[in-house]
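S.K.: Have a look at this prediction, sequence included:
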Amino acid sequence: MIDHTHDPRAQSWVDGAAGHPDFPVQNLPLGVFSHKNGDTAPRIATAIGDHVVDLAGLAADGALPAGLATALAQPTLNALFRLAEADRVALRHALFALLSSERCRLKVTPHLYPAADVVLHLPFAIGDYTDFYVGIHHATAIGKLFRPDNPLLPNYKHVPIGYHGRASSVRVSGTQVVRPWGQLKAPDADAPVHAPCRRLDHELELGLWIAGDNDLGAPVPIGTAWERIGGLCLLNDWSARDIQAWEYQPLGPFLAKNFATTVSPWVITAQALAPFRTAPQPRPAGDPQPLPYLREEGEGALAITLETTLRTAAMRAAGLPPHRLSHGNSHAAMYWTPAQIVAHHASNGCDLHAGDLLGTGTLSGPTPESAGSLMELSQGGKVPLPLPCGESRTFLEDGDELALHARAERDGFATIGFGPCVGQIMPARQPWA
């Protein structure tokens, strides 16, 4: 899958694209935008440097493969990701040629807009959302808080654990997150109270966007599972830890999770990520080998640098930059690979469809500074984290702005980024009268 579009020497004629930290010409992510002035409906685009290119406009002008025009004219990516992978590869090749050749400047310029002048939307109409739990260091750390003597349940190393999330409350980066209400019960209390969440947390995850469709009853073999991964994004599955502690047994999280999930707006395609695939982490001695339907050959894992930053209201008022909370890598964090997630999800015949969203679960590394949640960083709220302006945090407070970042890096290839995934915490609203 590595081809001329990954050549690190390639550069775009678009100002600021060469060496851009997220969107050089080797990336070419897909998303949906509209103009801030409101004179257009949502349209499919790619990002190049600090600009977006209107792909619907390019297709209408005949500058892109003719067979893609109908899919590119839609207000979401669903139709495009129902097409064969070869069609999206053809689109990538065409965009690379247009944006790397000076001769194509006149074709593209009428459809090129500064990113500052557009609004980005959810890239898909999300049919369904499932959140997994494949970050073994996170699962171990959280398990120790609840079950010190038995942090990982017996099934963890045999089966990719997941739960059925709520698609309706998935929002694009930049959407405000309202502090949820829920039932809270202190350990020494006789009964719960209904109150705003006091232990609001983030979760640093990657999101997998499904491509193609399989019929109900038709599993997805592990050998073809990567063909069903259209691309990736950053995902923050906001968590109300105090609500979760009271409600999660026996069936798992409910109101502690379904109030908000934030995703980054650009889909970093599987084709763009081809150079950053690698062999999975070796399983420690004594760990069980996956059952045959989950046994994967080759480079099925991803090595992506992950980072979380926090900027409080006081920091913004003082003009201070965001403070880095954590720094890690997806390769060290994931016990199960993206293909294993997809294959397991469909192994019982579940039908997956273009635009479905799968979260990896929190991706924490093996070291304290690579933890992907405040629950881990503050040791369950026991150790406040020092911040600029003399502040500290154990969990998120109103006005806090939490951002996730990701970069794919490898010697010999251009670095590509995901763009930020940001949410600002707003005060809880008054409940019903």
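M.R.: That came in fine, so what should we check first? Residues are numbered from 1 along each chain as shown.
S.K.: okay, CA-based contacts and neighbour counts for the rest of this
M.R.: Will do.
S.K.: need the longest helix for this structure.
M.R.: Using DSSP state H to define each element, the chain has its longest helix at helix 85-100.
S.K.: For that one, name the packing helices and strands.
M.R.: For helix 85-100, the packing partners by 3 or more CA pairs under 8 Å, 6 or more residues apart in numbering; DSSP states H and E come out as helix 105-108.
S.K.: in the helix it packs on, what counts as buried?
M.R.: For helix 105-108, a neighbour-count test (16 or more other CA atoms under 10 Å) marks 105, 108 as buried.
S.K.: Would you map the helices across the stretch 51-200 of the chain?
M.R.: For the stretch 51-200 of the chain, applying DSSP state H, counting those that start in this stretch gives helices covering 55-60, 69-72, 78-82, 85-100, 105-108, 136-146.
S.K.: Out of the ones you listed, which gets nearest to residue 26?
M.R.: Residue 26 sits nearest to helix 85-100 of all the helices of the stretch 51-200 of the chain, at 7.7 Å, using CA to CA.
S.K.: who touches the closest one?
M.R.: Helix 85-100 is contacted from outside by 5, 10-14, 25-26, 28, 64-65, 68, 80-81, 104-105, 107-108, 227, 271, using CA atoms under 8 Å, 6 or more residues apart in numbering.
S.K.: In addition, the following structure is provided for comparison:
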Amino acid sequence: MIDHTHDAAASSWVEGADDHADFPVQNLPLGVFSLASGTRHIGSAIGNYTVDLAGLADAGLLPDALRPALCAQTLNALFRLDGATRRTLRHALFALLTDPAQRAAVSPWLHPMDQVDLHLPFAIGDYSDFYVGIHHATNIGKLFRPDSPLLPNYKHVPIGYHGRASSVRVSGTPVIRPKGQIKAPDADQPTYAPCRRLDYELELGIWIAGDHALGETIPITDAWDRIAGFSLLNDWSARDIQAWEYQPLGPFLSKSFHSTISPWVITAEALAPFRVAQPARAQGDPSPLPYLWDQADQARGALSITLSATLASAAMRESGMTALELSRGTARAAMYWTPAQIVTHQAANGCDLHSGDLLGTGTLSGPTRGSEGSLMEMSQGGKHPIRLPTGQERCFLEDGDELILYARAERDGYRSIGFGPCSGIVTPSRS
């Protein structure tokens, strides 16, 4: 639903918000923060500030019906509320931040962003990771099956696997190099050692709203009602551990050691103007089964989001060098299946989904060089190193490397909004 909160001309009295790259008043993402006291509060980002929504609710500046959910320490309760109720929060907050007459009342609840700590926005009950980036699937498949990179099921079913929710961490948390079994191609036996082929994966995370019972499904026409919003997701990957362990059951220790999520939830309401038509399937591709097909979703189910990744080695940061942009592409060009199809398929067997569950899209690579979402693709399996400004080379990540993901929703006629960074620095394995 596009409404007055998406007006590109809307202006906030908060200093710097109108020109902020990520968080103008048209965005109003939701997250969890704390001050020096350590108590966690639900907040929203506006420019370079975090606004304390629990404080606004206690002060009577937000609807009373929202107060119990806003005074919790995670977003789970808020996103158990229906969509219409959540929209009242967006409208009320938008009114407070665009009306100069509210400045005196709201200002005590504004905190500079550099003075707050950001946390995981939800208590994550479950996490699944999908594989809907068709160009990534094709690029990876070509490394192992040059003549048939996509397996026969890929265009029939959204492929996914169940991840490990316990190791999802908020942006900025150091990434400890994982250990696992590794078997070199010319070795007779595997060894247990630190990963040598550590990679990143540029993804979007889909947060679930609402709850339903075991055995129930989610019709695709209702799937967007179950999407709370999106964050950036880096599902770090230990490629050498994965190569040995993934057959026959798929990823395990190679993926469960760490996943990084950006702290702000860009709500489905904020992204309404950036929902666009899903690219038509290539001629000859199979039609999805009826439970995965909705004409309205095809017309407005893709997202106009630009995605990018940068890398800065420890030497680059010490020298004050700008991070090297590794790739840039779009979610629309990357995703063979829509977010609604992902959600519907996750529940298609009667699996119950709950507020705060996390679904990853899988690596989102574009169709051209320079739009890949992982080093495995860029280096073509380690054969073609990437040269850094320092003269260093990378096929995979080294200790001290900082990897940062970015995303921006953009469309003509609307104010672009950003996701904020999703970052992690690789640290050595622990003994």
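M.R.: Cool, the structure landed. Predicted, not measured: the structure shown is a model, and the values here were computed from it.
S.K.: can you tell me what part of the second structure the longest helix of the first structure aligns to?
M.R.: Helix 85-100 of the first structure corresponds to residues 83-98 in the second structure, going by TM-score structural alignment.
S.K.: Give me the mean deviation of that stretch from the first structure.
M.R.: On superposition with the first structure, the mean distance recorded for stretch 83-98 of the second structure (mean CA distance after the TM-score superposition for the first structure) is 0.5 Å.
S.K.: just the strands in the stretch 151-300 of the first structure please.
M.R.: For the stretch 151-300 of the first structure, the strands defined by DSSP state E, counting those that start in this stretch occupy 162-164, 170-172, 177-178, 181-184, 193-196, 200-201, 204-210, 229-236, 239-240, 261-263, 268-269, 277-278.
S.K.: right, and the ones you listed - which one's nearest residue 46 of the first structure?
M.R.: strand 268-269 (10.0 Å).
S.K.: ok, average deviation of the closest one from the second structure?
M.R.: Compared with the second structure, strand 268-269 of the first structure is 0.1 Å away on average (mean CA distance after the TM-score superposition for the first structure).
S.K.: Could you tell me where that strand falls in the second structure?
M.R.: With TM-score structural alignment as the criterion, strand 268-269 of the first structure aligns to 266-267.
S.K.: how about the residue nearest to the spatial centre of the first structure, what does it touch?
M.R.: By CA atoms, centre = their mean, the first structure has its centre lying nearest to residue 234, at 2.2 Å. If you count contacts by CA under 8 Å, 6+ apart, residue 234 of the first structure has them with 204, 205, 206, 207, 263, 264, 404, 405, 406, 418, 420, 421.
S.K.: Kindly recompute the last result at 6 Å.
M.R.: 206, 207, 263, 264 (CA atoms under 6 Å, 6 or more residues apart in numbering).
S.K.: Over to residue 374 of the second structure?
M.R.: Counting by CA under 6 Å, 6+ apart, residue 374 of the second structure has contacts 200, 201.
S.K.: do the one 5 residues further on as well
M.R.: Contact criterion CA under 6 Å, 6+ apart gives 385, 395 as the residues in contact with residue 379 of the second structure.
S.K.: Just the buried ones from the contacts of helix 85-100 of the first structure, in PyMOL syntax?
M.R.: Once 16+ other CA under 10 Å is used to decide burial, the buried members of the contacts of helix 85-100 of the first structure can be selected in PyMOL as follows:
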select buried, resi 5+10+11+12+13+14+25+26+28+64+68+80+81+105+108+227+271
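S.K.: Show the residue spans covered by the helices in the stretch 201-350 of the second structure.
M.R.: Under DSSP H, counting those that start in this stretch, the stretch 201-350 of the second structure gives helices at 239-245, 295-300, 314-318, 331-334, 339-346.
S.K.: Average offset of the third one relative to the first structure?
M.R.: Using mean CA distance after the TM-score superposition for the first structure, helix 314-318 of the second structure ends up 0.5 Å from its aligned counterpart in the first structure, as a mean over the superposed pairs.
S.K.: List the contacts of that helix.
M.R.: So helix 314-318 of the second structure is contacted by 400, 401 (CA under 6 Å, 6+ apart).
S.K.: Show me what residue 237 of the second structure lines up with in the first structure.
M.R.: Using TM-score structural alignment, residue 237 of the second structure pairs with residue 239 in the first structure.
S.K.: mind listing what that match touches?
M.R.: Residue 239 of the first structure is in contact with 200, 201, 256, 257, counting by CA under 6 Å, 6+ apart.
S.K.: Show me what the first one aligns to in the second structure.
M.R.: What it means is residue 200 of the first structure. Match for residue 200 of the first structure (TM-score structural alignment): residue 198.
S.K.: number of nearby residues for its match?
M.R.: 23 (other CA atoms under 10 Å).
S.K.: can you pull the contacts of it?
M.R.: Counting by CA under 6 Å, 6+ apart, residue 198 of the second structure touches 237, 238, 396, 397.
S.K.: how about a cut-off of 7 Å?
M.R.: Counting by CA atoms under 7 Å, 6 or more residues apart in numbering, residue 198 of the second structure touches 237, 238, 239, 396, 397.
S.K.: and if you look at residue 246 of the second structure?
M.R.: Counted by CA under 7 Å, 6+ apart, residue 246 of the second structure has zero contacts.
S.K.: What's it aligned with over in the first structure?
M.R.: The pairwise alignment with the first structure assigns residue 246 of the second structure to residue 248, based on TM-score structural alignment.
S.K.: go on, residue 51 of the second structure?
M.R.: Using TM-score structural alignment, the equivalent of residue 51 of the second structure in the first structure is residue 53.
S.K.: Contacts only, for its match.
M.R.: 45, 46, 47, 111, 112, 113.
S.K.: Isn't the fourth one up against residue 54?
M.R.: Spelled out, that is residue 111 of the first structure. Yes: in this structure, residue 111 of the first structure is within contact of residue 54 by CA atoms under 7 Å, at 5.2 Å.
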